[in-house]
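Novice: need a 3D model of the following:
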Amino acid sequence: MSLTSLELQLQTLPESPGVYQYYDKDGKILYVGKAKNLKKRVASYFTKTHENAKTSVLVRKIVTIKHIVVANESEAFLLENNLIKKLQPRYNINLKDDKSYPWICIKKEPFSRIFPTRKMIKDGSEYFGPYTNFKIVNTILDLIKELYPLRTCNYDLSPSNIEKGKYKVCLEYHIGNCKGPCEGLETLENYQKQVDAIREILKGNFKESLRDFKTKMKDFAANMQFEEAQKIKEKIESLENYQARSTVFNPKMASVDVFSIVSDETMAYVNFLQVSNGAIIRSHTLEIKKKLDETDEELLELAVVELRERFKLTSKEIILPFPLDFGDKIKVTVPQLGDKKQILDLSERNAKYQRLEQLKQIQIVDPERHTNRIMAQMKKDLRLFVEPRHIECFDNSNIQGTNPVSACVVFKDGKPSKKDYRHFNIKTVEGPNDFASMEEVVYRRYKRMLDENQPLPQLIIIDGGKGQLSSALKSIDDLGLRGKVAIIGIAKRLEELFYPGDSVPLYLDKKSETLKIIQYLRNEAHRFGITHHRDKRSKSALNSSLETIPGIGEKTMQTLIKHFKSVKRLEKATEKEISDVVGVSKAKKISDFYKKDTI
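Specialist: The predicted structure follows:
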């Protein structure tokens, strides 16, 4: 048997680390991926059954497979990241941001200027950042300006220009914001010491600056220069206040990069915190739109490589929520306790906050996308074969064994469809028997829907535990609907979800959107059922009360029940209000009866 071109390509792949590329029949790039073992990884695409529809479509389009072998997995990470950015394959997630971020530049020149910029020029200057916005940059630069008098002019302060007296001091010198290096009033050595101190502050190291300022303050005080000492003291306070706002963990903590991820069916959010000497000096959250149902591990691997490259990170230790391998040069820590666990938790809170903000915006500007995401999430969380676009929930109301009723509420696309709500009066069950009542109403509901060719729900929820679920299942089996409609039970106390034939309940995250929608359904069914039960009891009490009034027949009773609804409302009604409903003579009998009853 001759091998197809694709089969031949698969068989000849090496069992080495590397990067693979998929192309379609027109030679257009489809996907770029990395692997520890190219042959095993690529073959898995063609041997597995893919639940994700996009992955199945991708596999059907693949005609050509190209690969690049590298020395180790770390090189594969970097190469994959670069190829994705360069080739922009259709089925890869895109980690490229459209916006350019601000940096703080220490210009390579005599008497270095320090200023904000969005452009990095490779002229030997130093760049710190990028920062997420200019507000942070301006806060840092304001602090630096307060601590150190640096020049802000654009003059070329070369030694020859200063010697020639080419420039004159400006207003900044006269108000004390600059020491006049343009006229040689400040030495380059003294100026560069200030730049060195600023460089350490930008790295998150405040120790050296604080020590120098405290030494100067003591020297001024010892020489009776109290005014100068006070100025230095104010600088120390400014620096300590900024440090206190920045330092949230142990100042002895070495420089580390922290990454966390939260995700749903369609999006992932990777938060990154850069920590230096216990101070968070940078924070950024990357939003990633999923393409092929990628796992959190796959997304975080790609994001870590991208963010380290983008922000020029050199930390030898990174903190992650789960173990990943980035080679021998990078230490990966997955903390369980202590300062590192606290900062990882902080990163996760930032990622969750970003996700919530994004979800709120989507809900407002794109409600359809919001609904699609929730339906996809419910399908995954509840282990369903289809999205539960149409859900029905049943609840029995049987207070003290009287007037048993049942309620069915209907949600469509995660929202109540009140026009489809239904009440059921129990017909075949004597006394308070919740199990038999549930069996009856479920049978009646879906027998009618089948008879009328109405579309069935994708999910039925029974308010109750195993017993209620088993009773509902009897009716589902009798109607031949087992396997055609998903059905689960929810127990009130621990929010346990029970599935047919499974004795172990499912517990959802208490904060999950899926559980919140199920709770909403259950509460709505309970409210709807209780309201109907209350009305029925009121009518029953009114009926019993009217039966004891001489001269009041069945027809009059029904008219009064329909109008007044309850005994209490009838008792409080005036004779005139009653006569408007049933006439003067009957109104007098009813009014006299209730007056006598209150004496």
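Novice: okay, CA-based contacts and neighbour counts for the rest of this
Specialist: Noted.
Novice: give me the helices and strands touching the top helix by length along the chain, please.
Specialist: Using DSSP state H to define each element, the chain has its longest helix at helix 513-547. Where contact means 3 or more CA pairs under 8 Å, 6 or more residues apart in numbering; DSSP states H and E, helix 513-547 is packed against helix 367-381, strand 390-397, strand 405-412, helix 554-564, helix 567-572.
Novice: the third one - contacts with which helices or strands?
Specialist: For strand 405-412, the elements it packs on are strand 390-397, strand 422-425, helix 434-451, helix 513-547, judged by 3+ CA pairs under 8 Å, 6+ apart.
Novice: to residue 69, which of these lies closest?
Specialist: Evaluated with CA to CA, those place helix 513-547 nearest to residue 69, the distance being 43.3 Å.
Novice: now the helices and strands packed on helix 513-547 as a markdown table including mean neighbour count and distance to residue 64?
Specialist: Below are the helices and strands packed on helix 513-547 laid out as a markdown table (neighbours: other CA atoms under 10 Å; distance: least, CA to CA, whole Å):
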| stretch | mean neighbour count | distance to residue 64 |
| --- | --- | --- |
| helix 367-381 | 18 | 32 |
| strand 390-397 | 25 | 42 |
| strand 405-412 | 24 | 44 |
| helix 554-564 | 15 | 76 |
| helix 567-572 | 16 | 80 |
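Novice: one more sequence to fold, the one below, so I can look at both together:
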Amino acid sequence: MTERPEPTFDPRALVRSLPQSPGVYRMIDASGTVIYVGKARNLRRRVGSYFTRQAHNAKTQAMLAQVADVQVALTHTEAEALILENNLIKELRPRFNVLLRDDKSYPYIYLSSHQRFPRLAFHRGSRKGPGRYFGPFPSASAVRETLNHLQKVFPVRQCRDSFFENRSRPCLQYQIERCTAPCVGYISEADYARDVRHVEMFLDGDSNRVIDELVERMEAAAAALKFEEAAGLRDRIAALRRIQERQYVAGARGDVDVIACVVRESMACVQVFVIRNGTNLGNRTYFPKAPPETNSDEILYAFIAGHYLGGNAPPELIVSDDMTDREVLEEALGGDAGHRVRIRSRVRGERRRWLELAMSNAEHALSARMSTQASMDRRFEDLQERLELEAMPERMECFDISHTQGEATVASCVVFNREGPLKSDYRRFNIEGIEAGDDYAAMRQALERRYLRVKKGEAPVPDLLLIDGGRGQLAQAEAVLGELQLTDELTIAAISKGPRRRPGEEVLHIAGREDEYRLPPDAPGLHLLQQIRDEAHRFAITGHRGRRGRRRQRSSLEEIPGLGPKRRQALLKQFGGLQGVQRAGVEDLARVHGINRALAERIYETLNG
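Specialist: Model prediction:
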């Protein structure tokens, strides 16, 4: 019995069998892998255009050379086809489609308005629970910045319910004036509710009415001679006006997203500015993967479909390129979001200026990525995947401790972002008041000093905190950040060298997880962790050596008989430091108040041998 030959792919016969109705088609290669997914208003006409036309660009020609079969799925309307196409692209990730990172849901600000003393919190995920959700925001950093501003102006609690319900005295947030301590009854329920109402009004875009109410209260307090209360309200009003100056978009009304796309040398960048109630909530940059020779309008179409299908589309999208089938996209987005969605590319006035700004941001971001960011992005992406992080880290901070048998202990904090080391944000901490050689106490002191400033809004919250050490150091970090109520906002990890202390054998411990992580020696994510760990080590050692050297030099003054603390301080101030004292002559030293000639001679002989 002879085997029947495998049927060959006959595109003409396939096209004749297709209906003239909307649907989705999938191009499949010889191995059965889907290599492209597309939607069509008329399946026969659209699929037939691939096999009847001769003129195709290089991308389409390369795809057609691999096609061994085409499968279709019928839909009622073209808008339904668009939604199905988007779902299949996310599921199958065909290599000839424009692919977007399938990020987690957008971040929101959550207000537990159903509680007696509501809390504000960062939220990502389902929004079915009780309370109010404000957003979406373009990034986690935008949410954190807004929460920080709100806490300065309206001290509404941001702590977890378990923390709130078990307090017997005010926490640190009360001491730094970021909370009114409702947990221990330091504020009445009515006054707290008023602050909550102002928060809601501000997040709803009605900050002018909030300012009007605060002005009335300030004037009433001043008339009643309550000047301290009036001064506090004045400071709140000033802070609110600064926020308005920073975020207000002149001429913009309602909810608008401004989207610009730039394509260069087979790389694409999409820039999105998010405007809600006339307030600029920030921008976010995306780098979709697209086959060569893909036009910017195709990328925009795919981006908008993948990005907004799911209920997040605002009523208006301003885009840099006009797109074919724009009406279909509007219909699909409107049906999904439950309101009409308009997509506009021809705009004037203030909207035009914002589109130009988005274009310039996209150009800059693409240039930076093409020149320096390719390897760094791979490292961040690999780290996110291997550590199973919710979102890619945008800012990482790493701490290390350096000392010599407990002498001159120095802690370092180095900062990396997506562009690499951010040296302007590096910090050192001289550790005092601990037992010599107690690395745990040193780490705790450094973390408290650093993240108290972060909590006060003097530095941004990182996405990933890395500690050079093991589970012990990790426990110190968890304790400090738990007290400051920052554990929900960042991931804490500790990196320690393996048993043989060789590079590539590092062990990772992550807060809240029992398992250890050992990344392959060639993993780009491990290389990133090694780089930031080594940089923290270098920065700590440099600071320690400098401090140790200064301390040992300073001890020579302390050993001189008759030269007490006040005279030493007078000498150092007069000559600008120890080096100036060393260069001074006997007569110069004797001119300092409290230093006679005999003591000046002793100082000179001690320092100059």
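Novice: give me the TM-score for these two chains.
Specialist: For this chain pair, the superposition-based TM-score is 0.53 by TM-score structural alignment, normalised by the length of the first structure; 357 aligned residues with a CA RMSD of 3.4 Å.
Novice: dump the helices and strands packed on strand 405-412 of the first structure into CSV; add distance to residue 66 of the first structure as well.
Specialist: Shown next, in CSV, are those (distance: least, CA to CA, whole Å):
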stretch, distance to residue 66 of the first structure
strand 390-397, 45
strand 422-425, 60
helix 434-451, 54
helix 513-547, 42
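Novice: in the second structure, what range does the longest helix of the first structure match?
Specialist: Aligned by TM-score structural alignment, helix 513-547 of the first structure corresponds to no residues of the second structure.
Novice: list the buried residues for that helix?
Specialist: 513-515, 517-530, 532-533, 536-543, 546 (16 or more other CA atoms under 10 Å).
Novice: what range in the first structure does the particular helix or strand that has residue 535 of the second structure in it sit on?
Specialist: Under the criterion of DSSP states H and E, residue 535 of the second structure resides in helix 524-558. For helix 524-558 of the second structure, there is no aligned range in the first structure, judged by TM-score structural alignment.
Novice: could I get the helices and strands packed on helix 513-547 of the first structure as a markdown table with distance to residue 305 of the first structure?
Specialist: Shown next, in a markdown table, are these (distance: least, CA to CA, whole Å):
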| stretch | distance to residue 305 of the first structure |
| --- | --- |
| helix 367-381 | 28 |
| strand 390-397 | 42 |
| strand 405-412 | 42 |
| helix 554-564 | 72 |
| helix 567-572 | 72 |
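Novice: which one of those lies closest to residue 80 of the first structure?
Specialist: Across those, the minimum distance to residue 80 of the first structure, taken as CA to CA, is reached by helix 367-381, at 28.6 Å.
Novice: ok, residue 408 of the second structure - contacts?
Specialist: The neighbours of residue 408 of the second structure, taking CA atoms under 8 Å, 6 or more residues apart in numbering as the test, are 430, 431, 544, 547, 548, 551.
Novice: which one in the first structure is aligned with the first one?
Specialist: Yep, that's residue 430 of the second structure we're talking about. Aligned by TM-score structural alignment, residue 430 of the second structure pairs with nothing in the first structure.
Novice: how many neighbours does residue 430 of the second structure have?
Specialist: Neighbour count of residue 430 of the second structure, defined by other CA atoms under 10 Å: 15.
Novice: and the residue nearest to it when sequence neighbours are not counted, how far from residue 403 of the second structure?
Specialist: Nearest residue to residue 430 of the second structure in three dimensions, chain neighbours excluded: residue 410, at 4.8 Å (CA to CA, 6 or more residues apart in numbering). Separation of residue 410 of the second structure from residue 403 of the second structure (CA to CA, to the nearest Å): 6 Å.
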